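here's my sequence, what's the structure:
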Amino acid sequence: MTRPDDQTLEAIVRGRLSDPFATLGMHGSPPAITVFAPDAGAVTVLDGDGEPLGVMERIHPEGVFHLPFSKKRKPFAYRLQCRAGDHVWEKDDPFRFGPVLGEMDEYLLAEGRHEELWTRLGAHPVTHEGCKGTAFGVWAPNARRVSVVGHFNAWDGRRHPMRRRGGGLWELFVPAIGAGDIYKYEILGAYGDVLPLKADPVAFRMEPAPGTASIIAGALDHVWRDTDWMASKRRDLRDQPVSIYEVHLGSWRRGDGDNILSYAEVGPMLAEYVRDMGFTHVEFLPLSEHPYTPSWGYQPIGMYAPTSRFGGPDDFAAMVDHLHGAGIGVIMDWVPAHFPSDEHGLARFDGTALYEHQDPRQGFHKDWNTLIYNFGRSEVSNFLRSSALYWLRELHVDALRVDAVASMLYLDYSRDAGEWLPNREGGRENLEAIGFLRDVNTQIADRSHGITIAEESTAFPGVSRPVDQGGLGFDFKWNMGWMHDTLQYMAEDPVNRRWHHDKMTFGLHYAFSENFVLPISHDEVVHGKGSLLGKMPGDDWQRFANLRAYLGWMWTHPGKKLLFMGSEFGQSREWSHDRSLDWHLLEDPRHAGLQALVRDLNRLYRDHPALHARDCAPEGFRWIDGGDAANNVFSYLRLGAEGDPPVAVICNMAPVLRDDFRIGLPLSGRWTELLNSDAADYGGTGSGNGGLIMADGQGWHGQPVSASITLPPLATLVLTPETRGS
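Purely as a prediction, here's the structure:
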């Protein structure tokens, strides 16, 4: 190969070389080597045994060196010895190595079907052609040049430009760097400008804020101990008890000096607490990397990287493993709806609207000042779909709660007339997003044991119905309507509740149209909404009694359960991500009593199939009397499979004790009072029925028999027959 011409030399030193492997490295027959080493005063080529083969000629003053080998005919292994003053070092030339990606990678990415994208893109420590280093891969189809930069090359994008592959892929093997090294991509954009340095979209670890670089992570060192758990997982949980404790990891509990605890520190404490409380699952607010802490993780940049705020990927894996060892499932909020516009992230990644839409009427969320993914672009959908599988398969997360699904489904979501574009059929549905959601749910079902839960607040049909039946394919959907209606009812003074009785009963009209989770989430205790306890009316006694009665209603109502941290013991202050929960409140018997109630509700829900086996089926619920608005009383039956004892629930939402209150029951004989939210142990008055109730032959409420009971004020009673009766 002849020496590069002046135009090529200028392209090298100005960082404008779009095809570095055509010039740098070894080429031709006889071969010649060209290297760019701006930090070297002299460069010597060494053979495979370290013997000098010749000193290279400096052919450009800014550090381009060239050496032909007229006596050799074939390529050969070599290294470079560099000298700057008295400093001498050796290195491997990255441009002597062959590709690390294959044609199948190009094809699958272009097709949008690279379902294990994380195995090829990102940064992977490897031994390549006998040399240890790191293989990088990134998608940037409109870039003119992409370089890997970091401390290892003085953040100089001219030194490690990448090889362009088909399908918009760029790749490079960089010798002698590995786990722990930080890096970014320097991109010469589509219009010839050098973009702000970009973090790796498929990075597995990121720098702690305020740093924004990616970190080479390598394979997990963590040795999983949850083999039995993973093997025994069920995908269909509709007939199982599912009680979810929602957690913001940075504020659940803090250490001395209000310091944030690491994954390793908080994992054992959280597992012990959740198991003691009887919850079946923990749901974490997003733990994917995000630059802005007050976003709580809902504006992620690292869709494959556990946030470094609490440690590295191995620490995250250890926490998941610890929870599994305690019998606790792990759910994580996952955010494919939008991403922040931070310049080091995905925004205009290659100088064009690559991950997002060009038109802000399609690509910008004005509510959150974020960008919307272009779900119609196969590579973007592939990127997101693969992220979901990564958390489920590689990090052993059991379920993903998909955030802001409503904003994905509708093109006019939170937009005024003229601020959105209709779909190809003239409608408001985001057909590409709908297709993406169906696809990701299908892939998760086919390729993992994970499940998905939709945060979706509209009446979009079939959210939790299978894709082959025309649904979106989620396993569950948050019942936002139930949450809003029932909290509005509870906020009313009891004297006015009779006029709002339907707020508590309306949800039963659609309770089985989807597989629902009943969510009392973080969204209800922030932004001036106050705490869950603070929503309850009346004096201190009434507020606690109201909340106990409401939680009794929630735990016996059809649907899986979700409760945000702190609500289980009556957190008084509105939640803040900047401080720990107020655990000292448990020194107050009223707060400790509320916590004891939630613990017993979880036990009750788990131990009595009538309360969970038909959570998602209309056969599991029957009103005893849903129309007693005058007394603010609701009564109903929960029914399990054949042979499961029924459970009767009576909720008194008035601060009035009702003696000799007759309630219809399906079976005669002795009934046991399984739970009374007004029990003294929970901080109540202790009014009740002494644990036992006798149902006689007098029909009532359309039931064949009935019982006269004491109905405590602002209380929920749960009864079950001691025998089958007649």
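
okay, CA-based contacts and neighbour counts for the rest of this
Will do.

show me where the stretch 351-500 of the chain has strands.
Per DSSP state E, counting those that start in this stretch, the stretch 351-500 of the chain has strands spanning 364-365, 370-372, 399-402, 451-454, 476-478. These are given in chain order.

for residue 585, see how far away residue 529 is.
Using CA to CA, to the nearest Å, one obtains 20 Å as the distance from residue 529 to residue 585.

ok, now residue 424?
The gap separating residue 424 from residue 585 is 56 Å, by CA to CA.

give me the more crowded residue out of those two.
The residue with more neighbours, out of residue 424 and residue 585, is residue 585; 15 against 10, by other CA atoms under 10 Å.

residues touching the closest residue to the more buried one other than its chain neighbours, list them.
Of all residues not flanking residue 585 in the chain, residue 591 sits nearest, at 6.2 Å (CA to CA, 6 or more residues apart in numbering). By CA atoms under 8 Å, 6 or more residues apart in numbering, residue 591 lies in contact with 569, 570, 585.

strands - which of these land there?
Assignment to strands by DSSP state E places none of the contacts of residue 591 there.

Proceed likewise with the subsequent sequence, for comparison:
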Amino acid sequence: MPIGPSSPSSLPEPLLRVIEARHHDPFEVLGRHAVDADTVVVRAYLPQAERARINEAGIDLTRVPGTDLFTWEGPADQLQGRQHYQVTWYDRQGRVETRHDPYTFGPLLGDFDLHLFGEGRHWHAYRFLGAHHRTIDGVEGFQFAVWAPGAKRVSVIGEFNNWDGRAHPMRVRGGSGVWELFIPDLAPGGLYKFELRDGGGNVHVKIDPYANAYQERPENACILTAPSTYRWGDEQWLARRAGYNWQHSPLSVYEVHLGSWQRDEDGNFLNYRELATRLADYCVEMGFTHIELLPITEHPLDASWGYQATGYFAPTARFGAPDDFRSFVDTLHKRNIGVLLDWVPAHFPRDTTALARFDGSALYEHADPRQGEHKDWGTLIFNFGRHEVKNFLLSSALYWLAEYHIDGLRVDAVASMLYLDYSREDGEWIPNKYGGNENLDAVDFLRQLNTVSHEQHPGSLMVAEESTAWPQVSRPTYLGGLGFSMKWNMGWMHDTLAYMEKDPIYRHYHHDLLTFGLLYAFTENFVLPFSHDEVVHGKRSMLDKMPGDAWQKFASLRLLYTFMFTYPGKKLLFQGCEFAQGQEWDFDAAVDWYLLDRPQHQGIKQIVADLNRLYRNLPALHEVDFDSAGFEWIDCHDSSQSVLSYLRKSKNGKQIVACAFNFTPVPRENYRIGVPFPGYYREAMNSDAELYGGSNVGNRGGVVAEPISWMGRPNSIPMALPPLAGVVMVYEPDESVDTDTDTAGAVKPKLLVASPTPTAAASAEDSGSAAGVADDGAGATPAAAAD
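From the prediction side, this is the model:
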């Protein structure tokens, strides 16, 4: 192609399209091209350049008058056979830039990668989309790729080209809609974005959806990152996790918002590495097996708590760099604490710099607002029927599991994905092809997400926040389920809190709120969640939900936690709930740790720690959480006294735990419950123990069963049920028991073998006992399942 006339307006169309920044394949014009067997032409488009030359050959390039296009035509051998030459250019201020010409490098993306991506089956699309440090033909630089099928031109912009979209236009790869460009001589740490020209000629500046790091808000440019050199030290953890028998293991999750868990003395955020050390120490102290992080995917607005993500492949810069987050996970794994991540595929924000109308069209979202908008949240809904969108989300999920060793994902707002009419009135939604309200594309996506995640990362957990009666959420896909590992038990949480918020004098009218949950408790693999959602937006703190005076509030909260830790299902508590935070959660301030200077709050913290250890060390409380074989009512009908009692049983049936709960402030002496076997029942937990701030009404360490038939069982035990308290009695058939007589003449069992933990200072002989289970002193490992 000749250079053309001197008038820009009369240049050949391909050259004119480059000059006007609207060419879909600038390689057609720029770079080196053969004119004939011996002659080549070199073209470089250099905005703001005053003059330019080809370095190695000492060839001066000629400016096409009236343009920033520089050319040279001459003998091919004058380039000394160099495939990749350097261009040096000088701007009007005399600054000099020397770079390899990016338009001498051929296509780098493989056809197979593009094919799989187009079919929605490329599990690791993040490895070729985005920006990646590469060495091509001995030249270092960054390879850029972005999916934007509706764009007419896409450019890489950044500090290296003064954010000028004319400088580095990309080429589109056929009908894939993927644009690519290798820019040589770029170093890690630089900033970049994409500039897109849509079909209407409008220009949009967007962040890279696949970027691995961003600036800290309010800035939002993407950061060029080199491959991580972080050296992991969690090999043993990952090996154990692969064989993790989580269904029959203790799983107690501490839900954390990193921005408000702890801060420094000046109220500033802590770094990932410092947070890791503090969290690991705290979780080991408290007995939690896992933490669950509110979303740490990059997001622009603190007030969204991370739920309006713009960077699906980048940990937020608020707390450090990507390798800092790797260290965070590694540190917790080394302390035998698992890390779950809150992940949000249900919606994304409307920020004009991110995914919304990415290439000028409804690309990631549905065009029709009846399918593509969440009015409640002011966000957009992913188009799960589009292969490339589905691939984006699948790749994001696998990215966190693979690149950051995350142990599982809690998938947010699953119900909003499953139902086309979620939070919509008639006429505001479009039925599926069968006329129903099920989002069939979202169902297919979730099944694929769970299948691939479990296949690629054995032992990882996929947990659904799903609030409806959609069947088989946590059942395998080959049985027609959605394939999640577990599901949050929102019904149990709502009913239990509704009951506990009522004045005890009225609770007997609402007894069914506590018993109804057992009708469906084993239809799913449930997690019992007291999460962040329950302590915000006027719902009050967990402590403040409890009725009555201060003593009753703390007693009721201890009772509630005892009920939770003995009820079938895995456990989750949000930060601050474990020591009775007084106020609602504030995302913009640290938790009120000063409250631990007060005995009542210290008592709540102690009972949660002891409940965690009790739960972890008694197989009956964790081995059979998802099957009715592990649970049996003793009495669910005593509504008149607001008392509940049930048995928990281990997998082999050898361990029996009897649990009784008094939901009134009236102590009940000699309350008799039926038990299956004769022998000694040790009081392993009493939430009314003085250690926890209770009144110390209890059973002097334990009770010997009497051969009195009760509640359909051949034996029974007379118990002291403290006010607003739960009591956990462990059957010990081989326990040696001696008896003596107290001053009142009552027979008093004396425990000779087992004893309360060192932390449980209340005397088991005198009255209310604390957790009488040996402390193993560490977080539960994935291999800690007792068979």
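
any idea what the TM-score is?
Aligned and superposed, the two chains score 0.98 in TM-score terms (TM-score structural alignment, normalised by the length of structure 1); 721 aligned residues with a CA RMSD of 1.4 Å.

about what we covered before: which of the contacts of residue 591 of structure 1 sits closest to residue 362 of structure 1?
residue 570 (41.8 Å; CA to CA).

so what corresponds to that closest one in structure 2?
Taking TM-score structural alignment, residue 570 of structure 1 has residue 580 as its aligned residue in structure 2.

correct me, but that match touches residue 607?
No. Judged on CA atoms under 8 Å, residue 580 of structure 2 makes no contact with residue 607 at a distance of 11.1 Å.

more crowded one of the two?
residue 607 (30 against 25).

so which residues of the stretch 1-150 of structure 2 form strands?
Shown for the stretch 1-150 of structure 2, the strands assigned by DSSP E, counting those that start in this stretch span residues 31-34, 39-45, 49-54, 59-60, 62-63, 69-75, 86-91, 96-100, 130-136, 139-147.

sorry, back to before: looking at the strands of the stretch 351-500 of structure 1, spot the one closest to residue 667 of structure 1.
strand 476-478 (33.2 Å).

equivalent range in structure 2 for that closest one?
Aligned using TM-score structural alignment, strand 476-478 of structure 1 spans residues 486-488 in structure 2.

number of nearby residues for residue 225 of structure 2?
Counted with other CA under 10 Å, residues neighbouring residue 225 of structure 2 total 21.

translate it into the numbering of structure 1.
By TM-score structural alignment, residue 225 of structure 2 lines up with residue 217.

pretty sure its match sits against residue 123.
Yes. Counting by CA under 8 Å, residue 217 of structure 1 touches residue 123, with 7.5 Å between them.

contacting residues around whatever residue of structure 2 lines up with residue 625 of structure 1?
Alignment note (TM-score structural alignment): residue 625 of structure 1 maps to residue 635 of structure 2. For residue 635 of structure 2, the contact set (CA under 8 Å, 6+ apart) comprises 644, 645, 646, 673, 711.

looking at structure 1, which of those hold up?
Mapping those onto structure 1 (both residues aligned by TM-score structural alignment, their matches' CA atoms under 8 Å) leaves 644, 645, 646, 711 still in contact.

the residues you listed, buried ones only, as a ChimeraX selection?
Buried residues within these, by 16 or more other CA atoms under 10 Å, are selected in ChimeraX with:
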select :644,645,646
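
can I get the kept ones among the contacts of residue 635 of structure 2 in a markdown table with distance to residue 184 of structure 2 and secondary structure?
Converted to a markdown table, these look like this (distance: CA to CA, whole Å; DSSP: H, G, I helix; E, B strand; the rest coil):
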| residue | distance to residue 184 of structure 2 | secondary structure |
| --- | --- | --- |
| 644 | 71 | strand |
| 645 | 71 | strand |
| 646 | 69 | strand |
| 711 | 80 | coil |
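
distance to residue 359 of structure 2 added to the kept ones among the contacts of residue 635 of structure 2, as CSV?
Putting those into CSV (distance: CA to CA, whole Å) gives the following:
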residue, distance to residue 359 of structure 2
644, 59
645, 60
646, 59
711, 69
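
next, the mean deviation of the longest helix seen in structure 2 compared to structure 1.
Longest helix in structure 2 by number of residues (criterion: DSSP state H): helix 599-617. For helix 599-617 of structure 2, the mean distance to aligned residues of structure 1 following superposition is 0.4 Å (mean CA distance after the TM-score superposition for structure 1).

quick check: buried residues in that helix?
Of all the residues in helix 599-617 of structure 2, those buried under the rule 16+ other CA under 10 Å are 600-617.

C-terminal to it, what's the next element?
strand 631-635 (DSSP states H and E).

show me what the residue nearest to residue 585 of structure 1 aligns to in structure 2.
That one, residue 591 of structure 1, aligns with residue 601 by TM-score structural alignment.

next one: its match from residue 504 of structure 2, what distance?
Note on residue 601 of structure 2: its distance to residue 504 of structure 2, by CA to CA, is 22 Å.

so the match of residue 625 of structure 1 versus residue 689 of structure 2, what's the distance?
Relative to residue 689 of structure 2, and taking CA to CA, residue 635 of structure 2 is found at 24 Å.

same check on residue 120 of structure 2?
Per CA to CA, residue 120 of structure 2 is found 57 Å from residue 689 of structure 2.

show me the contacts for the residue lying closest to residue 34 of structure 2 once chain neighbours are set aside.
The shortest distance from residue 34 of structure 2 to any non-neighbouring residue, by CA to CA, 6+ apart, is to residue 40 (4.3 Å). Neighbouring residues of residue 40 of structure 2 by CA under 8 Å, 6+ apart: 32, 33, 34, 73, 74, 75, 76.

quick one: map residue 40 of structure 2 onto structure 1.
Under the alignment (TM-score structural alignment), residue 40 of structure 2 maps onto residue 31 of structure 1.

may I see the ChimeraX selection of the buried members of the contacts of residue 40 of structure 2?
Those of those that count as buried under 16+ other CA under 10 Å are selected in ChimeraX with:
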select :32,33,73,76
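
ok, the contacts of residue 40 of structure 2 in structure 1: which stay?
Counting by both residues aligned by TM-score structural alignment, their matches' CA under 8 Å, structure 1 reproduces these contacts from the contacts of residue 40 of structure 2: 32, 33, 34, 73, 74, 75.
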